[in-house]
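Q: Predicted model and sequence follow; I will ask about them next.
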Amino acid sequence: MNILSIILFLIVIIGVALYAFFRSRRVNKNSASGYFMGGHSLTGFAVASTIIMTNLSTEQLVGQNGQSFVAGMEVMAWEVTAAVAVVLLCWVFLPKYLKYGISTISEFIEMRYDVFTKRLVSHLFIFTYIVSFLPVVLYSGSLVSNQLFNVSEFLNVSDNTAVIIIAAVIGAVGILYLFIGGLSLSAYSDTLYGIGLIFGGLIVTILALKYLGDGSYLQGFDHIVKDTPEKLNAWGAVDSPIVPWPTLMFGMFFNNLFFWCTNQMIVQKALAAKSLKEAQKGAIYLSIFKIFGALFLVLPGIIAFNIFNGYVGSTADNAYPMLINTILSEWAFGIFGAIIFGAILSSFVGALNSTVTLFSLDFYKSFINRKSFRQKISSSGKNYNYNCRCNSSDTCTGYFAVPVRTVCSSTAV
């Protein structure tokens, strides 16, 4: 990255933040509804965008393209089958959720079962997000960002130090987002980042085809069809190590059903919509995106296989970073870097917001301080937000050394 790339990176990041800040000012962040649910102000497009950005991060961009580098188009099953689950969210789950006016999935569980089951589910969600999801997003996002943009070389530090620095920056910006604007601020920024990710991802695919075809997109695709037709087979063999076809019917569907229909991190964005109509519109937009998402989440890996003759080093996950470094101009790194940063930030902020929502509404309000006012609940969420971020960053840095903060209070109020 050069000085121009850094300037463009900062312009995009600051511009998106300012846009989101001014758009979210109309929402009262001092109330629980305003802070955790964006004041129920999201349109269908905003719902779709924020769910997309919460779901997509470097794990998908690098991981799925790495898998397609090895196995081909069968990897698209993760995207396409998700569309079925999203349609079920639209027509089956959302009407029920919004009918009862819930803010968390565990509230719905309480209506169907009892308080003990509700708290058990909340504990499972919170534990999973803090221990598994948040640290992985920080670590993998920082690792891939360093691979893509050579941050360690630019700062003249080791790779491990660069990863820690990137993780700290993402964590700090994420906690600032939630402190200032809650869900509404992150949702409006996700709208712009989502547009950037879709167009940026498609541009990468187009430029890669052009590079493969020596200036012709059609020649590039023809190269794939003639030289590696097996990579275009979307039906995995029964013994495939990536997506064997029985998985489509006996495993993947149920996985997607949980993730897209009952996962607090995903569903909360739809619950923040203006109305059932807007929430369902967002789900429909999302399902359309999942169908065509393979164009930049899977196809670039196949193109990379043809460009690099099937070799990208020790791991297939190098395919996407190598492709980016091959086809993008120096000035484009700043803009694409900002989009990648936004994707990592959105996933981190989305999970963090859901974690503090579960704690504040399911435990602080009903168990720790039953007489708390809405403003006090919002304040407790902000404090818990900080603790979750510290714990996640601590776990992330723990991949390299003993964490400096091994115990993090989760009940600060």
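A: Great, that's in hand.

Q: When you work out contacts or count neighbours from here on, use the C-alpha atoms and nothing else.
A: Noted.

Q: tell me the contacts of Trp260?
A: Listed by Cα atoms under 8 Å, 6 or more residues apart in numbering, the contact set of Trp260 reads Ala82, Ala85, Val86, Leu89, Ile266, Val267.

Q: Could you let me know which of those residues ends up closest to Gly101?
A: Taking Cα to Cα as the measure, Val267 is the one of the contacts of Trp260 closest to Gly101, at 12.9 Å.

Q: these two touch, right, the closest one and Cys261?
A: Yes - counting by Cα atoms under 8 Å, Cys261 is a contact partner of Val267 at 6.5 Å.

Q: more neighbours, these two?
A: Higher neighbour count among Val267 and Cys261: Val267, with 25 against 20, using other Cα atoms under 10 Å.

Q: Who are the contact partners of that one?
A: Val267 sits next to Ile105, Trp260, Cys261 when contact means Cα under 8 Å, 6+ apart.

Q: picking up where we left off before, got TSV for the contacts of Trp260, with distance to Met252 and secondary structure too?
A: Formatted as TSV, the contacts of Trp260 follow (distance: Cα to Cα, whole Å; DSSP: H, G, I helix; E, B strand; the rest coil):
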residue	distance to Met252	secondary structure
Ala82	9	helix
Ala85	10	helix
Val86	13	helix
Leu89	16	helix
Ile266	17	helix
Val267	19	helix
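
Q: take a look at this one as well, against the first:
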Amino acid sequence: MATLNAIDLGIVIAYTLILFVIGFWSSRGQDEYASEYFLAGRKMGWLTIGASLFVTNISSEHLVGLASSGAQNGLVVGHFEWMAIIALLALGWFFAPLFLKAKIYTIPEFLEMRFNRPTRIYLTAVSIFAYVLTKIAITLFAGGLLLNAMLGWDIYTSALVMVVITGIYTIVGGLRAVMNTHVFQMGVLLAGSFILTTVGLNKIGGFGPLLAGLPDHYFDVIRSARDPHFPWTGIVFGAPILAVWYWCTDQYIVQRVLSAKDLEQARTATIFTGFLKLLPAGLMILPGMVAVVMFPGIKTDEVISLLFSGRFLPVGLRGIVLAGFLAALMSSLASVFNSTATLFTMDFYRLYDPQASERKLVLVGRLATTIIVITAILWIPLTRLFNQQVYLYLQSLQAYIAPPIAAVFLFGVFSNKINARGAFYALIAGGIFGALRLALEMALRARPLNLGALQWLVQINFLHFAILLFIFSSAVLFMVSWLSGEQKDQTTRTVFSFSFDANRALLSAGNLTQLVLSVFLVALIFGIYGLFF
């Protein structure tokens, strides 16, 4: 357990005060229009959007998971960071033109435009359920563990402080307050991570001793197809499915892009975030590998506490690193509070009361955010019942709901061979199949069972299961569309033309910088894989 002296404590207090100032300053004029409260007036620039995308993504599971996985497995977990870059480019080049042209508030709203209202309602309900059960619960649990390891606070106190501070400025300021605080939090997060990595490398003597002190497999990012955790087949074919769902179709992420002033700002933001996503492999995985060299025999769940200890960080730097960790935790909480409130207000309440005024929608949004914050507080006592196994279950739940949604969006945009009935049944059937895998996995881990023919379903790697679930959902999507006999709509021809026309217009106007930077990013990814192949 670490303690903070006056200097470190002062840094953390200063971080909190600056956060409040930015949040409340950003809340001015948020009472009049729903677009102001939920989408920051659709006036945000690329820097703010890009910073918000990055820190929304970097949460407690990143801080805990990447460092711990680095200590246990090495650089291989960086696959998920590098895959995210490709998905971000897909968001900027293919999905952002569609979403911005449609002028939607939520991603489920886009599904209604493409298919029908039941698909919208289903995705909204699943998203809210998943946010409360996974994103909020995981952040509170992992964040509580972090602050317990760093400061000795109990998990309840740690989670309560995070929820209350974050909830206040999110309720008042809406998305603009959330995103403006994210710019500040990005700087603090990167500074803290950079300090942690630099101090660690200096203490062991640089990269040479790191390479010499670790087994070769720590730097092997291409693993056997039989590897229990990171099979190359799962990485190549399964991870992109999860990445498309998360980066291109999840309200939690995409709402930031919906706030863009125009397509040029939105796409520049995704490219900027792509460059930022090159950093976690060095700034968040590497410290875990350094810890293995510094503390031989370290347990993976002790990595963060040892890195934050007085044996590792001197006075002053400990406060900056803690502020960086708090930035990651609170930025993700703010995003999930705001996105959940947006889904409830625009996809449930506005459908119930289509004549609601702009002011009333903002009021409902604030009330919804307040309820979600209270729900998070009520969640806190339950985190005492969590353990590492429950943490893994909650994370895996996201992986099991992603493939059906990814299938419906991808084929909904790029094919006119499917219809609303096929999309709805694919979402339902895929959701049931994913829930079956999760239930069997939990039952098997609780006690040894003979599942007979279903044993293989539980034992295959979750990335391989993601491939299977995507194929299953796609099959249901096309089969039901074909069997239903409904006339195929022509929406996708119009929808796809949005993307094509928008891209052509930007490039013909001379804006080739985005294309060059995108190609450069892809080249960097291939270069990284070539370096470690």
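A: Now that the structure is in, tell me what you want to look at. Since the model is a prediction, treat every value here as computed from it, not as a measurement.

Q: which residues touch stretch 239-253 of structure 1?
A: 67, 71, 74-75, 77-78, 81-82, 85, 235-238.

Q: Would you work out how far apart the start and end of it are?
A: End-to-end distance for stretch 239-253 of structure 1, by Cα to Cα, to the nearest Å: 19 Å.

Q: May I see the buried residues of that stretch?
A: Using 16 or more other Cα atoms under 10 Å as the test for burial, stretch 239-253 of structure 1 gives Ile242, Val243, Trp245, Leu248, Met252, Phe253.

Q: Run the chain-centre distance for that stretch.
A: Averaging C-alpha positions (Cα atoms, centre = their mean, to the nearest Å) puts stretch 239-253 of structure 1 23 Å from its chain's average.

Q: and what of stretch 321-331 of structure 2?
A: For stretch 321-331 of structure 2, the distance to the chain centre is 16 Å (Cα atoms, centre = their mean).

Q: And for stretch 103-121 of structure 2?
A: Its chain's C-alpha centre and that of stretch 103-121 of structure 2 lie 21 Å apart, by Cα atoms, centre = their mean.

Q: Could you do stretch 113-132 of structure 1 as well?
A: With Cα atoms, centre = their mean, you get 21 Å for stretch 113-132 of structure 1.

Q: Throw the contacts of Val267 of structure 1 into TSV and include distance to Asn387 of structure 1 and secondary structure, thanks.
A: Below are those laid out as TSV (distance: Cα to Cα, whole Å; three-state DSSP):
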residue	distance to Asn387 of structure 1	secondary structure
Ile105	22	helix
Trp260	27	helix
Cys261	28	helix
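
Q: Same list, these, but as JSON lines with distance to His123 of structure 1 please.
A: Listed next are these as JSON lines, based on distance: Cα to Cα, whole Å:
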{"residue": "Ile105", "distance to His123 of structure 1": "12"}
{"residue": "Trp260", "distance to His123 of structure 1": "19"}
{"residue": "Cys261", "distance to His123 of structure 1": "18"}
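
Q: Identify, from these, the entry nearest to Ile206 of structure 1.
A: Looking across these and measuring by Cα to Cα, the closest to Ile206 of structure 1 is Trp260, at 29.5 Å.

Q: Show me what the closest one aligns to in structure 2.
A: Using TM-score structural alignment as the criterion, Trp260 of structure 1 maps onto Trp247 of structure 2.

Q: cool, Ala48 of structure 1 as well?
A: Per TM-score structural alignment, Ala48 of structure 1 is aligned with Gly50.

Q: so how many other residues sit close to that match?
A: Neighbour tally, Gly50 of structure 2, other Cα under 10 Å: 29.

Q: The residue lying closest to it once chain neighbours are set aside sits in which helix or strand?
A: Distances taken as Cα to Cα, 6 or more residues apart in numbering place Ala269 nearest to Gly50 of structure 2, at 4.3 Å, with adjacent residues excluded. Per DSSP states H and E: Ala269 of structure 2 is located in helix 263-276.

Q: Tell me the first helix or strand C-terminal of that helix.
A: helix 280.

Q: counting contacts, what elements does that following helix pack onto?
A: Counting contacts by 3 or more Cα pairs under 8 Å, 6 or more residues apart in numbering; DSSP states H and E, helix 280 of structure 2 packs against no other helix or strand.
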